[in-house]
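S.K.: Next comes the sequence, and after it the predicted model I'd like to discuss.
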Amino acid sequence: MIKYAGFIIILLFGIGLGLWIGQQRVAKTQANVGLNERKPLYYRHPMNPKITSPTPAKDEMGMDYLPVYAEDQNLPEAKPKSGRILYYRHPMGAPDTSPGPKKDEMGMDYVPVYETEPEPSGQIRISPEKIQKLGVTTETVAKRTLTRSIRALGSIQADERRVHAVTLKFEGWIQHLYVNATGQAVKRGQPLLEIYSPELVTAQQEYLIARQGKQALRQASAQARGTAEQLAENALQRLHYWDIAPAQLQHLQTLEKPLDTLPLTAPVNGVVLEKPAVEGMRFMPGELLFRIADLSTVWLLADVFEQDIGGVRQGQAVQVHIDAYPERLFSGKVDFIYPTLATATRTVQVRIELPNDKGLLKPGLYGSVALAAPAEKDARLAVPDSAVIDSGTRRIVLLQRSEGRFEPHAVKLGRQADGYREVLEGLEAGDEVVTRANFLIDAESNLKSALDSFGGYDADASQAVPEAQPGGR
């Protein structure tokens, strides 16, 4: 009897277990059938929920429309955001914002950013106390007439066209030296030295003989008179070719006797740059005795960098500061632009002509040059040089989105002029850019981006000192 009772219990347990397993399979089958029967109500635009389609579709960028199911319609509505709107950001996440409502290039509305929302990626918020401590200053981006100034360094040189070499065309000796020091100022016609030359004495005698023969043959035939006149003319012309002054020739004709020595006079007003002549020395034809420079006008040879040479024009007005006279300003003009570039310094030499009536500009003095390039006809959008952070691969500025909120922004820049850079792309008139302490803000922005990649960043919490926990290390 006990054996049958045990068998009946085992049988009933097996039947109950079988029924339970069957019910589980039926429930799973029904769930799968319900899941397979779940159908979307419609399909919506992946970026703009207001655009829908009854069938699957793709947007203009090739993205699939998202299905919307019946249970999605019963989700609780998001709590509307409140607070003051700081600005409007691009709906696609592009680094573009607007102070007022705006639509993007696809017609989508810009998304408002509220005061209570967390900072968007790339932006950083700094407290007013920290802004004051850093000394942050900003400037409004505006259009300006860019006047570019080109600056260069150079040195004073003698005008090569006013340098004269004093030489003689015959052999002789220096009997007496009147100008015997380098740097001495001389006047045109002033005697420089007294010379003796056997060749010169012989040439004078030949002239006097020819002149006397001409006078003796006054009553002779026309052919004889012509020959005598030709000999006298040739002898006189020879003395002219030797640069004998007309006054000395007149003296020779008056005395009718050769001069043992003749003075050599200065050809121009100027300063003696070189004086190889020494009293008593013998000189040969063409040997340099003096080098005299007229310094009433001098050159300043300035080295202009190749990126600035396009703004230099011949005849352009120039302002020159000479180190020796810091209180004076000299004016000149561009006389010549040399046709070659110095590859070692990447500069082109520019010759500037300066008047030197008072003799203050001495060869060898250093000076700085300021050339005013032609101003642009139209005003152009520009930012201060100090606002630009140049990493070598890109140029960025820090935009002030609102009080205490900053964001790095890439820009494309043009020419540079007197502390400002032309903005070709990336900014609009009225934007506020940081002009001081921008490197510090940019460093903090980079730190924020780095910490964001590790799971978030709280500017206020990052500056707080964590409290010690009991038993902690």
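M.R.: Right, received. Where do you want to start?
S.K.: can we go C-alpha only for contacts and neighbour counts from here?
M.R.: OK.
S.K.: Go through the strand or helix carrying Glu206 and flag the buried ones.
M.R.: Per DSSP states H and E, Glu206 falls inside helix 198-216. Residues of helix 198-216 classed as buried: 200-201, 203-211, 213-214 (neighbour count, 16 or more other CA atoms under 10 Å).
S.K.: where do the helices sit along the stretch 51-200 of the chain?
M.R.: With helices called from DSSP state H, counting those that start in this stretch, the stretch 51-200 of the chain shows them at 128-134, 198-216.
S.K.: Helix or strand next in line after the last one, which one?
M.R.: It stands for helix 198-216. Next helix or strand after helix 198-216 toward the C-terminus (DSSP H and E): helix 222-241.
S.K.: another structure for you, compare them:
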Amino acid sequence: MFALLLGAPLGSAARPEDAARSAEKDPLILDAAAVAAAGIVVETAQVRTTVDQVRAPGEVKIDAYATALVSPRVASQVVARRAKLGDLVKAGQPLVALSSVDVAETQGQLIVASQDWARVASLGPQAVSARRYNEALVQRDQARAKLKAYGLSDAQIRDVVKRGSAAADGSFELLAPQAGRVTTDDFIVGERVEPGRTLFTLAAESSVWVEARMPPGQADEVRDGARVVVAANGRELEGHVIRRAHLTDEKTRTVGVRIRVPNEEDLLHPGDLVECRIEVASRSRGLAVPAEAIVLLQNQPTVFVRGKRAGQFEPVPVEVGETRGGWKTITRGLAAGTPYVRKGAFALKARILRSQLGEE
């Protein structure tokens, strides 16, 4: 076949000098630099387990397992903003300064209780009654627990005791419970906020969720952990199924499939519409190569294999079957264990075509 492509005469006797000249002109003999420039990658043909894929539309959502809401646990007034929309913050970083009457009262109680406990503890249980000893300890611990319930950290509580009466002013800061980006900050300085009011949303953008919508019949074939290719903005990202809903939406009659997608490069954002290609349960085994490894030569599907000489490649006609997950099954023409060109087949085809044009 290769001889036909290059226009070599058939039936003529091959002389040594002709063979040498032909080798020099052979477009499929490449040195190491040409192989690298063409992006050629050689692999060994193997029997693979191929899987079916189904396509479904999806919408990008925040990863709720990596998202936190920051809100006060006690009625407060906003004193100062420490972070704003779009900021990347670290765990424990101050986000907002608040002031609360309830916190001021509890700070005062802790200061008094801590001083009282220090006196009782210095005397020891032998010098005071057991009731008095336990009461002093419980009052201090209760004041600490109350401040912690209001959202103060252990370090902030220790600072109250250290500073004494100067710290009983009701001021405190809400700290970031995790690292992430501030995606909402809907409040203003001076505003009075009630417990539970969300001041910040922190999202770790290293991963996102994609909610795919599928007909119930297709969704039944999806398994947790199944591989998914998400196509968005001209890019393809790999993810995996983490949950299939067990409820059909009454309006759309579709089932939601939740997909987790790594997003370190910040390519996906909540609200983006994407296409999902989800692997399903049906599987088959057979010799398969990537679809890009097959080119058409004279209308015949062809794979390039490694030749006998160093840097030599040869076109081999093949018969192909189905394409699944980007892999095309080979039914005839290529044997398992044969080194073939996985990447760069189009570059080799182009060399053949250029060689033909040069001869003409």
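M.R.: Received the coordinates, thanks. Since this is a predicted model, take the numbers as computed values, not measurements.
S.K.: what's near enough to touch the residue most central in space within structure 2?
M.R.: The residue lying closest to the centre of structure 2 (CA atoms, centre = their mean) is Pro262, at 0.3 Å. Pro262 of structure 2 makes contacts with Ser206, Ser207, Val208, Leu237, Glu238, Gly239, as judged by CA atoms under 8 Å, 6 or more residues apart in numbering.
S.K.: which residue in structure 1 lines up with the fifth one?
M.R.: What it means is Glu238 of structure 2. Matched to structure 1 by TM-score structural alignment, Glu238 of structure 2 sits across from Ser331.
S.K.: Name the member of the contacts of Pro262 of structure 2 with the most neighbours.
M.R.: Using other CA atoms under 10 Å as the neighbour criterion, Val208 leads the contacts of Pro262 of structure 2 with 27 neighbours.
S.K.: In structure 1, what sits opposite that residue in the alignment?
M.R.: Taking TM-score structural alignment, Val208 of structure 2 has Val298 as its aligned residue in structure 1.
S.K.: Contacts only, for Asp154 of structure 2.
M.R.: For Asp154 of structure 2, the contacting residues are Lys148, by CA under 8 Å, 6+ apart.
S.K.: Any idea how many residues pack against the aligned partner of Lys148 of structure 2 in structure 1?
M.R.: Matched to structure 1 by TM-score structural alignment, Lys148 of structure 2 sits across from His240. Using other CA under 10 Å, His240 of structure 1 has 13 neighbouring residues.
S.K.: what's the distance between His240 of structure 1 and Thr265 of structure 1?
M.R.: With the distance defined as CA to CA, to the nearest Å, His240 of structure 1 ends up 14 Å from Thr265 of structure 1.
S.K.: separation between Lys251 of structure 2 and Val210 of structure 2?
M.R.: Applying CA to CA to Lys251 of structure 2 and Val210 of structure 2 gives a distance of 20 Å.
S.K.: can you check Lys61 of structure 2 too?
M.R.: Lys61 of structure 2 sits 6 Å away from Val210 of structure 2, taking CA to CA as the criterion.
S.K.: Ok, Gln115 of structure 2 next?
M.R.: For Gln115 of structure 2, the distance to Val210 of structure 2 - CA to CA - is 55 Å.
S.K.: cool, Tyr150 of structure 2 as well?
M.R.: Remark: distance between Tyr150 of structure 2 and Val210 of structure 2 (CA to CA) = 35 Å.
S.K.: higher neighbour count, those two?
M.R.: Using other CA under 10 Å, the more surrounded residue of Tyr150 of structure 2 and Val210 is Val210, with 32 against 20.
S.K.: Can you tell me what sits against the host helix or strand of the more buried one?
M.R.: Val210 of structure 2 is part of strand 207-214 when elements are defined by DSSP H and E. The contact list for strand 207-214 of structure 2 (CA under 8 Å, 6+ apart) reads 56-63, 66, 254-264, 268-270, 276.
S.K.: redo that, cut-off 7 Å
M.R.: By CA atoms under 7 Å, 6 or more residues apart in numbering, the surrounding residues in contact with strand 207-214 of structure 2 are 56-63, 254-264, 276.
S.K.: Now, of those residues, which are buried?
M.R.: Neighbour-count burial (16+ other CA under 10 Å) applied to the contacts of strand 207-214 of structure 2 gives 56-63, 254-263, 276.
S.K.: rewinding a little: which residue in structure 1 aligns with the residue nearest to the centre of structure 2?
M.R.: Taking TM-score structural alignment for the superposition, Pro262 of structure 2 sits opposite Pro355 in structure 1.
S.K.: how far away is its match from Pro326 of structure 1?
M.R.: Pro355 of structure 1 is 18 Å from Pro326 of structure 1, where distance means CA to CA.
S.K.: just Ala216 of structure 1 next, same as before
M.R.: For Ala216 of structure 1, the distance to Pro326 of structure 1 equals 72 Å [CA to CA].
S.K.: Tyr87 of structure 1 now?
M.R.: For Tyr87 of structure 1 relative to Pro326 of structure 1 (CA to CA), the value is 52 Å.
S.K.: what about those two, which has more around it?
M.R.: Set side by side, Tyr87 of structure 1 and Pro326 show more neighbours around Tyr87, with 18 against 9, by other CA under 10 Å.
S.K.: Matching Glu194 of structure 1 against structure 2, which residue comes up?
M.R.: So Glu194 of structure 1 corresponds to Ala97, using TM-score structural alignment.
S.K.: For that match, which residues are in contact?
M.R.: By CA under 7 Å, 6+ apart, the contact set of Ala97 of structure 2 is Val78, Val79, Ala80, Arg81, Phe172, Glu173, Leu174.
S.K.: Need the counterpart of the third one in structure 1.
M.R.: Aligned counterpart of Ala80 of structure 2 in structure 1: His176 (TM-score structural alignment).
S.K.: Find the nearest non-adjacent residue to that match, please.
M.R.: Nearest in space to His176 of structure 1, with sequence neighbours left out and distances taken as CA to CA, 6 or more residues apart in numbering, is Glu194 at 4.9 Å.
S.K.: go on, Ala113 of structure 2?
M.R.: Arg140 (4.7 Å).
S.K.: Thanks a lot, catch you later.
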